[in-house]
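*Asks:* Need coordinates for the following:
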Amino acid sequence: MNNWTPNRILALVLGIVFTLVGILGFFVTSTMTPNYLFGFGVDVIHNIIHLVIGLVGLAAALTASGVWSRRYNQVFGIIYFVLGIAGLIPALHFGMMGDMRLLGITFVNGADNVLHLVVGIVMIAVGFFVRGTDTGNDSYRPTPTA
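*Replies:* This next block holds a predicted model:
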């Protein structure tokens, strides 16, 4: 595991952060009722999403060669960027009995939207434009020994 590219480092850092945020979120809300963690809106769905994305990031960063980390940054960068944009469109917030949720699924607030945009932009920039020593393919090829 000596091939620590910028993509791999970002996937590892975000994997750790998302996993911890997912776990900590359950301490402030254990129901679908929205609450706040460090000023960011969370609910059970939000926590589960963070846990899954965090664990996928850890898995991508800790694969034998780390080539999946680039794909992780690309895919989730696009997803986070789109969610950040969607969060800014009031028509996409709806729910039952005044409980406004993004796409009717999870609670987000302005801080979430800004963070989603920033994380998305960083992941897209690193995932698409920073290669480091990535091989560019998704298969592990061990280095031949003499």
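*Asks:* Every contact and neighbour count from this point should use C-alpha atoms.
*Replies:* OK.
*Asks:* how close does the nearest residue to Phe128 once chain neighbours are set aside get to Asn3?
*Replies:* Spatial nearest neighbour of Phe128, chain neighbours left out: Gln74 (6.4 Å); criterion: Cα to Cα, 6 or more residues apart in numbering. For Gln74, the distance to Asn3 equals 19 Å [Cα to Cα, to the nearest Å].
*Asks:* now Gly104
*Replies:* 41 Å.
*Asks:* Please say which of Gln74 and Asn3 ends up with more neighbours.
*Replies:* Gln74 (22 against 14; other Cα atoms under 10 Å).
*Asks:* For the more buried one, give me its contacts.
*Replies:* Met123, Ile124, Gly127, Phe128 (Cα atoms under 8 Å, 6 or more residues apart in numbering).
*Asks:* which residues touch Phe18?
*Replies:* The contact partners of Phe18, taken as Cα under 8 Å, 6+ apart, are His50, Leu51, Ile53, Gly54, Leu55.
*Asks:* For Leu92, which non-adjacent residue is spatially closest?
*Replies:* In this structure, Leu92 finds its nearest non-sequential neighbour in Leu103, 5.3 Å apart by Cα to Cα, 6+ apart.
*Asks:* compare with the first, here's sequence two:
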Amino acid sequence: MAHDTQVASSTLLQKAALAVAATFALVGVLGFIPGITTNYDQMEFIGHHSGAELLGIFAVSVLHNLVHLAFGIVGFVLAKSFDGARAYLIGGGIIYLVLTVYGLVVDRHDDANFVPLNAADNWLHLVLGIGMIALGLLLGNRSEHRNVGRAV
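*Replies:* Below you'll find the predicted structure:
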């Protein structure tokens, strides 16, 4: 029953962080499934030469998939606390905005593009960054945290 109490006392912020973490973990796993990832046989461990694309849209490599999995695992761990969930969403959002800028500045075919990024990745990273920061700020209100478990 302790699990039920823990779930019931989770804040909306923590639930949002868990949902984001689960999405990252799922994307990381899907990146390793042929068919869901097109040109699977062209997947490289690292670098811009990887021809694999998740859903035929987003450039991926083994490293890229592992980063998604790691980002998901970190989110699962940090979502256990209110402050951790907020840090995961806001900090992760900042990381994805930086990654967006990196993807826009570094040419897709440049050796500096160590995690394959294409235009679809850049747009997705921009949306993820803004969305994660928005969730962290909007749901990270301390008053919500203090009111968890109180009768309305």
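*Asks:* circling back to that earlier point, now check the residue nearest to Phe128 of the first structure against the second structure: what is it aligned to?
*Replies:* For Gln74 of the first structure, the aligned residue in the second structure is Ile90 (criterion: TM-score structural alignment).
*Asks:* in what helix or strand does that match lie?
*Replies:* For Ile90 of the second structure, the host element (DSSP states H and E) is helix 82-105.
*Asks:* what packs against the very next helix or strand once past that helix?
*Replies:* Heading C-terminal from helix 82-105 of the second structure, the first helix or strand you meet, by DSSP H and E, is helix 119-139. Counting contacts by 3 or more Cα pairs under 8 Å, 6 or more residues apart in numbering; DSSP states H and E, helix 119-139 of the second structure packs against helix 12-30, strand 58-59, helix 82-105.
*Asks:* Now the last one: buried residues?
*Replies:* It refers to helix 82-105 of the second structure. Across helix 82-105 of the second structure, burial judged by 16 or more other Cα atoms under 10 Å covers 82-94, 96-97, 99-100, 103.
*Asks:* what do you get for stretch 50-60 of the second structure?
*Replies:* Ser50, Gly51, Ala52, Glu53, Leu54, Phe58, Ala59, Val60.
*Asks:* for stretch 3-11 of the first structure, same thing?
*Replies:* Using 16+ other Cα under 10 Å as the test for burial, stretch 3-11 of the first structure gives Trp4, Thr5, Pro6, Asn7, Arg8, Ile9, Leu10, Ala11.
*Asks:* what residue of the second structure matches up with the first one?
*Replies:* It stands for Trp4 of the first structure. So Trp4 of the first structure corresponds to Ser10, using TM-score structural alignment.
*Asks:* mind checking how far its match is from Gly103 of the second structure?
*Replies:* Relative to Gly103 of the second structure, Ser10 of the second structure is positioned 35 Å away (Cα to Cα).
*Asks:* per the alignment, Asn65 of the second structure corresponds to what in the first structure?
*Replies:* Match for Asn65 of the second structure (TM-score structural alignment): Asn47.
*Asks:* what about the residue nearest to Leu92 of the first structure, neighbour count?
*Replies:* Neighbour number of Leu103 of the first structure under other Cα under 10 Å is 15.
*Asks:* so it makes contact with Leu88?
*Replies:* No: checked against Cα atoms under 8 Å, the pair Leu103 of the first structure and Leu88 is beyond contact range at 11.7 Å.
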